[in-house]
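# Here is a sequence together with a model predicted from it:
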Amino acid sequence: MAGRFAPRPTRTTVRGGDVVAPGGVPRQASPAAGRVRRWVPGGVLDLGLVLGPLRRGPGDPTFRVDADGAVWRASLTPVGPGTLRVSAHGGEVRGEAWGPGAEWLLERLPDLLGAGDDPGAFVPRHRLVAVAQHRRPGLRLTRTGLVLESLIPSVLEQKVTTDEAYRAWRLLVRKFGVPAPGPGPVGGRMWVMPAPRAWALIPSWEWHRAGVDDKRASTILRAVRVAARLEQAGAMSAEDARARLEVVPGVGVWTSAETVQRSHGAADAVTVGDLHLPGIVGWALAGDRDADDSVMLSLLEPYAGQRHRAARLILLSGRTPARRAPKMPRGDIGKL
């Protein structure tokens, strides 16, 4: 889910977190071998659906998709930077990783691909949701176990257009992050997001150039000062993790939900406070494009415990109201 303006075809979150990850093409050999893990998922698995919500725009320097459908991710793990390449062929998943964080990433590969998720617990209550579930059998909810990795871009996405948020993430990661270890995909270098201290040392004018206002920048700075405490929330329940995140001034219910959906695979963490989601859910389930949060929550009540999954399926159904003009004009504080 997301709380930005004017969904575009490249926006992964508003479409339910799907990226095109074609399959059936033989895997290309990597230029430099990394550590490898093979895993057989129980049932159908769609890499694009599972990992799509982790992509922050088409130019995300931490996320790439190969022509053969393999997904690359660059992450800052608790033991250092790591690059992970995930491909699926013949019912088997192959993970290959490089860098100090390679073993950490491979150890958690099943969780990343939804091994801890239980889609069988979901019972559709609306025909539209049932059809969407039938058409997307490979949907699983990812769990990265990394909190800041999801928190910081979610803060950047607060109350701005999609393009503004993605641009800020792209510029800041490329300028203050580190090159991802390993060979990388064809077509561009990848980057690992900055470490907490690097975020803390970004000068005010660089936030300004990236189009990030003082409020969002200050929220990120407060979060990275307690980075260790926030990362500990990765081992907590989603509810306890949200409570800890919301202690940080500037992190509210919208941001905490967006974070734990990815870090914890939280099936019930429905995004409240979103600009678009209530209207999309209201339109899909009741023909009400002007639904607010209270109406949305009422409509999703039959899915208690699985409301985030229900909302994703609604987004993936494609049944959305006609677009309206943004209520807030796009701004660029970097030009002020």
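Thanks, I have it. Small disclaimer: the values here were computed from a predicted structure and weren't measured.
# going forward, measure contacts and count neighbours with C-alpha atoms only.
OK.
# Residues in contact with stretch 237-247: which ones?
230, 233-234, 251-253, 256-257, 260, 264, 266, 269 (Cα atoms under 8 Å, 6 or more residues apart in numbering).
# List the buried residues of it.
By 16 or more other Cα atoms under 10 Å, the buried positions in stretch 237-247 come out as 238-239, 241-242, 244-246.
# And for stretch 84-101?
Those would be 84-88, 93-101, for stretch 84-101 by 16+ other Cα under 10 Å.
# could you dump those to CSV with secondary structure and distance to Ala198?
CSV is the format used below for these (DSSP: H, G, I helix; E, B strand; the rest coil; distance: Cα to Cα, whole Å):
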residue, secondary structure, distance to Ala198
Leu84, strand, 22
Arg85, strand, 25
Val86, strand, 28
Ser87, strand, 32
Ala88, strand, 35
Val93, strand, 34
Arg94, strand, 32
Gly95, strand, 29
Glu96, strand, 27
Ala97, strand, 24
Trp98, strand, 22
Gly99, coil, 19
Pro100, coil, 18
Gly101, coil, 18
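# what about versus this one:
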Amino acid sequence: MTAVLPAPRASASTAPDAETVYRPGFRLDFAGTLAMLGRGPYDPTTVWDLRGMWRTWRTPEGAATLRLSRPSADGGVAASAWGPGAGWAIDAVPRLLGRDDDWSGIDVAGHRLLRDSLHRNPGLRLARTGRMLEALLPAIIEQRVTSLEAYRSWSRLLRWYGEPAPGPAPEGMRVTPTLEQWRGIPSWDWHRAGVDPRRARAVQAVLAVAPSLERAVERAATLDEAQAALQTIPGIGVWTAAETLQRSHGHPDLVSVGDYHLAHQVGEALIGRRVDDDGMLELLEPYAGHRQRVVRLIFASGFRFQRRGPRMALQDHRWH
């Protein structure tokens, strides 16, 4: 999750452009369901406070700021939105809060940690943003570097090129750039933001075909076809496609193969020892169709694997 930022700034008119109260009809783990949206403590698109979450979107209708309040006593989630894309943002609330994510078929009765985690987190759902490009670009920036490096790069780019958030959003929030604005970022600013040439080329490859890529993903008959469409772009591999579709489509089965720590955590959680990616996939095979849900249950359980050996060194890509 992101760090708490200052209170919303004053505004001459703070009345939302659209609002609703969404009642899920199921017990909702509000924080757990939305936890994967923010890209670290510096992300200017996602801010948490004691009452809920602020999130900005680049919607098909334009910029939007969405405010979601934690569920009330009757389970209702109050949602307010500002900006040209406010209506789109409000319409997206049910899928963002996991309405379409069905956990009824998952069977974890045979593993104590998973069974206990599911029992303690019955309202956990996979969020679905519906915004493929907004999930894909930061995933590329996160390739093969530490999370801290990637989070800083993402924050710099949005501070420099993002649009100020509509409405009474907390100070400093930004909406991701338009496609034209992303394409207009000069090479030296990618470098200055700490994004090395290899990742910058992968971003440019996506931006060059973004409209057709989005259409291909939207028209895919299955999530496997959507993954294959993403991986036709140079620089987009299994890890990046998984990180994207987990957020944009709430993919219940894709696992981030190639992650620096994930296989270690899954191995230690499930069998008490570290494994590599192949070992992780073998352990998760009995849960095929629900493997991402199992990973989320491991995260939600509070289990943390024991870090051993050297950590990845922080690198400054801006001056090389």
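Now that the structure is in, tell me what you want to look at. Source: prediction; values computed, not measured.
# what residue of the second structure takes the place of Thr144 of the first structure?
Taking TM-score structural alignment, Thr144 of the first structure has Thr129 as its aligned residue in the second structure.
# which residues touch Gln261 of the first structure?
Counted by Cα under 8 Å, 6+ apart, Gln261 of the first structure has contacts 141-143, 267, 269, 308.
# Mind doing that once more with 10 Å?
Gln261 of the first structure makes contact with 1, 53-54, 141-144, 150, 238, 267-271, 308-309 under the criterion Cα atoms under 10 Å, 6 or more residues apart in numbering.
# Asp277 of the second structure: neighbouring residues, count only.
20 (other Cα atoms under 10 Å).
# right, and Gly287 of the first structure touches Val295 too?
No: assessed by Cα atoms under 10 Å, Gly287 of the first structure is found out of contact with Val295, at 11.7 Å.
# and those two? which has more neighbours close in?
Neighbours were counted for Gly287 of the first structure and for Val295 using other Cα under 10 Å; Val295 has more, 17 against 14.
# measure the more buried one to Trp283 of the first structure for me?
Val295 of the first structure sits 11 Å away from Trp283 of the first structure, going by Cα to Cα, to the nearest Å.
# Lys175 of the first structure now?
Distance from Lys175 of the first structure to Trp283 of the first structure, by Cα to Cα: 41 Å.
# try Arg189 of the first structure
From Arg189 of the first structure to Trp283 of the first structure the distance is 41 Å (Cα to Cα).
# next one: Val20 of the first structure
Applying Cα to Cα to Val20 of the first structure and Trp283 of the first structure gives a distance of 26 Å.
# In terms of packing, which of the two has more residues around it?
Neighbours were counted for Val20 of the first structure and for Trp283 using other Cα under 10 Å; Trp283 has more, 20 against 16.
# The alignment partner in the second structure of the more buried one: which element?
In the second structure, the residue matched to Trp283 of the first structure (TM-score structural alignment) is Glu268. Secondary structure assignment for Glu268 of the second structure, by DSSP states H and E: helix 262-271.
# can you check Arg152 of the second structure too?
Secondary structure from DSSP H and E places Arg152 of the second structure in helix 147-161.
# now do Ala202 of the second structure
helix 197-208.
# Just the residues contacting the helix or strand following that helix, thanks.
Using DSSP H and E, the helix or strand that follows helix 197-208 of the second structure in sequence is helix 210-219. For helix 210-219 of the second structure, the external contacting residues (Cα under 10 Å, 6+ apart) are 130-133, 179, 204, 206-207, 220, 223-230, 232-233, 245, 249.
# Find me the equivalent region of the helix holding Ala202 of the second structure in the first structure.
Mapped onto the first structure using TM-score structural alignment, helix 197-208 of the second structure covers residues 214-225.
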